[in-house]
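Chemist: take a look and give me a structure for this.
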Amino acid sequence: MFKEFKEFILTGNVIDLAVAVILAGATGLVVKGFVSDIAMPIVGHFTGGIDFSDMKIVLDEAVLAADGTIAKPENAILYGSWINAIINLVIVGLVLFIIVKAYNKARKPEPAPAPSGPSEIDLLTEIRDALKK
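Modeler: This is a model prediction of the structure:
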């Protein structure tokens, strides 16, 4: 059983998948940093200084205890975080589109192999002529 597992793990597909997952996680961190640190301040600048991550609809206010600590935290819908996630998705989609487009452009089409032997029409003609005889 260990031998089968070793063969499975060491196949190219599993290793490629592992590398892809690790790169996807790292790419996610880079894109998240780009969105939160670069894109959102620019969007906020053009929307009058709005910070989407602070946008929320408060359903229940926080309740403070007598000593000033929070006895019950606020209950809120954080739709600003959702807007950030949508912008993140659009940026990731755009980057993947550009990468795939560049890859397809760089990849050269393989020439079609030359047909070997007689064509299908030649074979059918020979069969027809043989049947006539």
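Chemist: when you work out contacts or count neighbours from here on, use the C-alpha atoms and nothing else.
Modeler: Fine.
Chemist: for Pro113, helix, strand, or coil?
Modeler: Three-state call for Pro113 (DSSP: H, G, I helix; E, B strand; the rest coil): coil.
Chemist: okay, now Asn88: neighbour count?
Modeler: Per other Cα atoms under 10 Å, the neighbour tally for Asn88 reads 21.
Chemist: try Met40
Modeler: 20.
Chemist: who's in contact with it?
Modeler: 51-52, 84 (Cα atoms under 8 Å, 6 or more residues apart in numbering).
Chemist: make it 10 Å
Modeler: Applying Cα atoms under 10 Å, 6 or more residues apart in numbering, we find Met40 in contact with 34, 46, 49-53, 84, 87-88.
Chemist: sort out for me which of the residues you listed are in strands.
Modeler: Taking DSSP state E, every one of those sits outside strands.
Chemist: could you flag which of those residues are buried?
Modeler: Buried members of those, scored by 16 or more other Cα atoms under 10 Å, are 51-53, 84, 87-88.
Chemist: here's the other one to compare against:
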Amino acid sequence: MARFCRCCRNFCHDFKAFAVRGNVVDLAIGIIIGTAFTNVVQSLVNDIITPPFGLLLGGVDFVNLTIKIKNFVYQDQPPVVIRYGKFIQTIISLLIMAFVLFFVIKGITKLRELTARKQQKEENKKIEISEEVKVLCQIRDLLAKQSSTEG
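Modeler: Just a heads-up that it's a prediction; the model follows:
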């Protein structure tokens, strides 16, 4: 029993360490924001983008665009309905999401490149030797040369 409690305690400790790590928290925040953003994009497509397209197509409501296939197997059942209007709205949502994510990832990549360049410049500055150190090195070399010719 004591071994089981120790094992359970170790598991709880490991799980806590995993859950508190930044990656898991970042992932959870990303999922929440992604869900909210998806809802906004769906509303944009359903309520703002597709109604004008429907108006241009002669007052068509995309949600009601369907193909009804008569049910040949069960004659007394209603027809099978293919809702291609909703599918078109989903494709538009996907394209908008892909477009936005492309620019987000492009921006993140640009920021990473800028950060990497800045770090590289800082490392190069650290490597550069100041003029005083260069002069001291020359004096050291001259003194070493002079002492070797005297000996």
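Chemist: any idea what the TM-score is?
Modeler: Once the chains are overlaid, their TM-score stands at 0.68 when taken by TM-score structural alignment, normalised by the length of structure 1; 108 aligned residues with a Cα RMSD of 2.5 Å.
Chemist: just to revisit the earlier point, closest to Glu7 of structure 1 out of the contacts of Met40 of structure 1?
Modeler: Asn88 (38.2 Å; Cα to Cα).
Chemist: from Ile127 of structure 2, how far out is the aligned residue in structure 2 for that closest one?
Modeler: Aligned counterpart of Asn88 of structure 1 in structure 2: Ser93 (TM-score structural alignment). Distance, Ser93 of structure 2 to Ile127 of structure 2, by Cα to Cα, to the nearest Å: 51 Å.
Chemist: how about Ala17 of structure 2?
Modeler: Ala17 of structure 2 is 38 Å from Ile127 of structure 2, by Cα to Cα.
Chemist: mind checking what secondary structure the residue nearest in space to the middle of structure 2 has?
Modeler: What sits nearest the mean C-alpha location of structure 2, by Cα atoms, centre = their mean, is Ile105, with 6.0 Å. Classification of Ile105 of structure 2 by three-state DSSP places it in helix.
Chemist: the contacts of Met40 of structure 1 into JSON lines, with extra columns for distance to Gly28 of structure 1?
Modeler: Conversion of the contacts of Met40 of structure 1 to JSON lines gives the following (distance: Cα to Cα, whole Å):
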{"residue": "Phe34", "distance to Gly28 of structure 1": "10"}
{"residue": "Phe46", "distance to Gly28 of structure 1": "25"}
{"residue": "Gly49", "distance to Gly28 of structure 1": "26"}
{"residue": "Ile50", "distance to Gly28 of structure 1": "24"}
{"residue": "Asp51", "distance to Gly28 of structure 1": "21"}
{"residue": "Phe52", "distance to Gly28 of structure 1": "19"}
{"residue": "Ser53", "distance to Gly28 of structure 1": "18"}
{"residue": "Asn84", "distance to Gly28 of structure 1": "13"}
{"residue": "Ile87", "distance to Gly28 of structure 1": "13"}
{"residue": "Asn88", "distance to Gly28 of structure 1": "9"}
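Chemist: of those, closest to Asp16 of structure 1?
Modeler: Checking the contacts of Met40 of structure 1 one by one against Asp16 of structure 1 (Cα to Cα), the nearest turns out to be Asn88, at 25.3 Å.
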